[in-house]
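*Asks:* Curious how this folds, go ahead:
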Amino acid sequence: MGSRMATSLKVMPKSLSTSVEMSQTYLPSPEQHRFYKENGYIVVKGLIDFSILYACKQRFIQICKGVVDRGNITVMKELSLINSGKTGEQLINKIQDILYDDVLCTYTENPRLLDVVSQLVGPNVTAMHSMLINKPPQTGRHPPHQDLYYFPFRPADAIVAAWTAIDTVTVENGSLYVVPGSHRAGTLYEHDYPPPVKGVTNKMYHGIVDEDRVSPPHERVNLEMSPGDTAFFHPLLVHGSGPNTTQGYRKSISCHYASSHCHYIDVRGTAQQNIAKEIEEVSQRRGIPLSFNEIWQYRAKQVKGVKCNL
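*Replies:* A predicted model of the protein is given here:
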């Protein structure tokens, strides 16, 4: 499985965790490139400016309250809280498809962020999947999974996720964890819904079926992060997040990017066919009968360089 890190980012090599100056550019060092290739992720401390994070957080709250037009943004509720009487920010666990929002796109098109992305996937970059995640108090985990499971485009090495802490992220409020080096197996594992917790399973939160073997707890590294810290990780990297056992929220904002040279594949007969069917059924219920690939084409936005295949 490759080299293992101890327990958290507190023990990362100093060169991988030092703060960066707030300029319009950020180029990963050769050491960061090597770390990413070996472990499947890097964390850049303080990459995103506080003013951007604050504006995105306020926009999320406005959307939760219904005081601004959400456009094509999808609002997803925490099913475990549906019958609790909670509303707005207390109930919503994420908003998706934020690429075309005038405020939230200041994150997804941030030049410092795209500098790092283009160093990992190439100069022509398409934003594919975007979300602001809000883990309300006392809500559950996201089971270990691989992001490539949701994507009908390849190659995997030309795709990367960016995940930025808006609030301070700790183990107690549900930090991300990763299994370093798990991407190097080159395997997309079988996923399905995990056993429900208190009779509730959040939609689309599939997890790796053979969880104990693929993601044993002693191999997980918790990514405790401060606001503005940004994790970049490979789509085959096994990762998840723990429950929020605190009384506060754990907000983050994320976007998946792909090289514009990526191509679409047919996922029928593969480990992805179940999630493809589920996403297509949701699209049909909303009156937009698109195929799995067409849904992703509809979501995509060119954010750097020139448009190619995606």
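*Asks:* only C-alpha atoms for contact and neighbour calcs from this point on.
*Replies:* OK.
*Asks:* can you map out the helices along the stretch 151-300 of the chain?
*Replies:* In the stretch 151-300 of the chain, the helices defined using DSSP state H, counting those that start in this stretch lie at 211-214, 273-285, 292-299.
*Asks:* any chance of these in JSON lines, plus mean neighbour count and distance to residue 202?
*Replies:* Shown next, in JSON lines, are these (neighbours: other CA atoms under 10 Å; distance: least, CA to CA, whole Å):
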{"stretch": "helix 211-214", "mean neighbour count": "13", "distance to residue 202": "18"}
{"stretch": "helix 273-285", "mean neighbour count": "16", "distance to residue 202": "13"}
{"stretch": "helix 292-299", "mean neighbour count": "16", "distance to residue 202": "20"}
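*Asks:* Pull up the gap between residue 210 and residue 201, please.
*Replies:* Computed as CA to CA, to the nearest Å, the residue 210 to residue 201 distance reads 18 Å.
*Asks:* more neighbours, those two?
*Replies:* residue 201 (17 against 14; other CA atoms under 10 Å).
*Asks:* right, and that one touches residue 79 too?
*Replies:* Yes: using CA atoms under 8 Å, residue 201 is in contact with residue 79, at 7.2 Å.
*Asks:* Residue 308 contacts residue 261, correct?
*Replies:* Yes: contact between residue 308 and residue 261 holds when scored by CA under 8 Å: they sit 5.5 Å apart.
*Asks:* Need the residues touching each of those two.
*Replies:* A shared contact of residue 308 and residue 261, defined by CA atoms under 8 Å, 6 or more residues apart in numbering, is any residue touching both; here these are residue 124.
*Asks:* hey, where'd the strands end up in the stretch 1-150 of the chain?
*Replies:* Counting by DSSP state E, counting those that start in this stretch, the stretch 1-150 of the chain has these strands, from start to end: 41-44, 74-77, 92-96, 125-135, 142-145.
*Asks:* so can I have CSV of those showing mean neighbour count and distance to residue 105?
*Replies:* What follows is the strands of the stretch 1-150 of the chain, written out as CSV (neighbours: other CA under 10 Å; distance: least, CA to CA, whole Å):
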stretch, mean neighbour count, distance to residue 105
strand 41-44, 23, 20
strand 74-77, 16, 15
strand 92-96, 21, 12
strand 125-135, 24, 9
strand 142-145, 24, 25
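*Asks:* here's the other one to compare against:
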Amino acid sequence: LEDLHAGRKQLDGFFQQDKYGARTFNQHLYDQHVLDLLIDARLHKPLAACFGGEPEGIQTMHFYEGSEHPLHQDQYYLPDCMSAWIAMVRVDENNGPLIVQPGSHRGRLITKSDVPMTLQPGETYELQQHNRYFPAVKQVFRENGADAVQVLVNPGDVVLFSGKLIHGGARVLKPGARRHALACHYIPYDSENWERDWPRISFDGSRRIHYR
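*Replies:* I've put the predicted structure just below:
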């Protein structure tokens, strides 16, 4: 992964962006190793227990470093989802751990009905996020009345959390420090709220395209 990031190796389909930390999107669609992690059999039982039914993998993001991402809720972007966040290195106060607001998954979810994705004249996606969406989440954070906590983990630890949980990335105290982590996102098999034409991948490896 470091060789891909530095350009020393090539992989068809490899793509990354530097906004909110260097990361790749949906690497499981062209990288068998990442696909194996997305549908690792050890994740099936806890995900199925959380959903009350079969899970399907729909997105992966590999982070090279702490994102410092503002507080947000994944279900705004990916309806009905939950996350399995896999740490590949030790994550501590220095390299930008996750920050979460405990219990916020039981509170209010900001949806596209509250903050439409439709851009206003002269507005970019980044402006929509910073001027409208992130402030709305911050207001819910204040309403919930609980402090955020950092999630400090060891290599191989997996953090499972609801897509309604308010979370973000803590400030990176050691610039340049690596924080390799794979964020895997899932939705229930019976979800009818999915909006994208991405493959929905079951833990037996089967795929389907199903969205509203």
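*Asks:* Just send the helices of the stretch 151-300 of structure 1 back as CSV, with distance to residue 133 of structure 1 too.
*Replies:* As requested, these are exported to CSV (distance: least, CA to CA, whole Å):
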stretch, distance to residue 133 of structure 1
helix 211-214, 23
helix 273-285, 19
helix 292-299, 18
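*Asks:* got the contact list for the residue positioned nearest the centre of structure 2?
*Replies:* What sits nearest the mean C-alpha location of structure 2, by CA atoms, centre = their mean, is residue 183, with 5.0 Å. Taking CA under 8 Å, 6+ apart, we find residue 183 of structure 2 in contact with 60, 61, 62, 63, 83, 84, 85, 86.
*Asks:* JSON lines please, covering these and showing distance to residue 174 of structure 2.
*Replies:* Converted to JSON lines, the contacts of residue 183 of structure 2 look like this (distance: CA to CA, whole Å):
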{"residue": "60", "distance to residue 174 of structure 2": "25"}
{"residue": "61", "distance to residue 174 of structure 2": "22"}
{"residue": "62", "distance to residue 174 of structure 2": "20"}
{"residue": "63", "distance to residue 174 of structure 2": "16"}
{"residue": "83", "distance to residue 174 of structure 2": "26"}
{"residue": "84", "distance to residue 174 of structure 2": "25"}
{"residue": "85", "distance to residue 174 of structure 2": "21"}
{"residue": "86", "distance to residue 174 of structure 2": "21"}
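*Asks:* Just the closest of those residues to residue 29 of structure 2, please.
*Replies:* In terms of CA to CA, no member of these lies closer to residue 29 of structure 2 than residue 60, at 9.0 Å.
*Asks:* Roughly how far does the closest residue in space to residue 70 of structure 2 that isn't next to it in sequence sit from residue 20 of structure 2?
*Replies:* Counting by CA to CA, 6 or more residues apart in numbering, residue 168 is the residue found nearest to residue 70 of structure 2 once chain neighbours are left out, at 5.3 Å. For residue 168 of structure 2, the distance to residue 20 of structure 2 under the criterion CA to CA works out to 10 Å.
*Asks:* Pull out the buried residues from stretch 152-167 of structure 2.
*Replies:* Using 16 or more other CA atoms under 10 Å as the burial criterion, the residues of stretch 152-167 of structure 2 that qualify are 153, 157, 158, 160, 161, 162, 163, 164, 165, 166, 167.
*Asks:* Oh, that last question was meant for stretch 86-105 of structure 2, not what I typed.
*Replies:* In stretch 86-105 of structure 2, residues buried by neighbour count (16+ other CA under 10 Å) are 86-88, 90-92, 94-101, 104-105.
*Asks:* which residues of structure 1 does that stretch align to?
*Replies:* Residues 164-183 of structure 1 are the counterpart of stretch 86-105 of structure 2, counting by TM-score structural alignment.
*Asks:* can you give me the offset of the matching stretch from its chain's centre?
*Replies:* On the basis of CA atoms, centre = their mean, to the nearest Å, stretch 164-183 of structure 1 sits 11 Å off its chain's mean C-alpha point.
*Asks:* what's the span of it, first residue to last?
*Replies:* Here the two ends of stretch 164-183 of structure 1 are set 21 Å apart, with distance taken as CA to CA.
*Asks:* Surely residue 193 of structure 2 touches residue 77?
*Replies:* No: with contacts defined as CA under 8 Å, residue 193 of structure 2 does not count as touching residue 77, sitting 11.3 Å away.
*Asks:* Next, count neighbours for residue 204 of structure 2.
*Replies:* The burial count for residue 204 of structure 2: 10, using other CA under 10 Å.
*Asks:* Aligned counterpart of residue 72 of structure 1 in structure 2, please.
*Replies:* So residue 72 of structure 1 corresponds to residue 13, using TM-score structural alignment.
*Asks:* Next one: that match relative to residue 201 of structure 2, how far apart?
*Replies:* For residue 13 of structure 2 relative to residue 201 of structure 2 (CA to CA), the value is 18 Å.
*Asks:* More neighbours: which of those two?
*Replies:* Taking neighbours as other CA under 10 Å, residue 13 of structure 2 and residue 201 compare with residue 201 leading, 22 against 11.
*Asks:* Skipping adjacent residues, who's closest to that one in space?
*Replies:* In this structure, residue 201 of structure 2 finds its nearest non-sequential neighbour in residue 207, 4.6 Å apart by CA to CA, 6+ apart.
*Asks:* quick one: contacts for that neighbour?
*Replies:* Under the criterion of CA under 8 Å, 6+ apart, the neighbours of residue 207 of structure 2 are 199, 200, 201.
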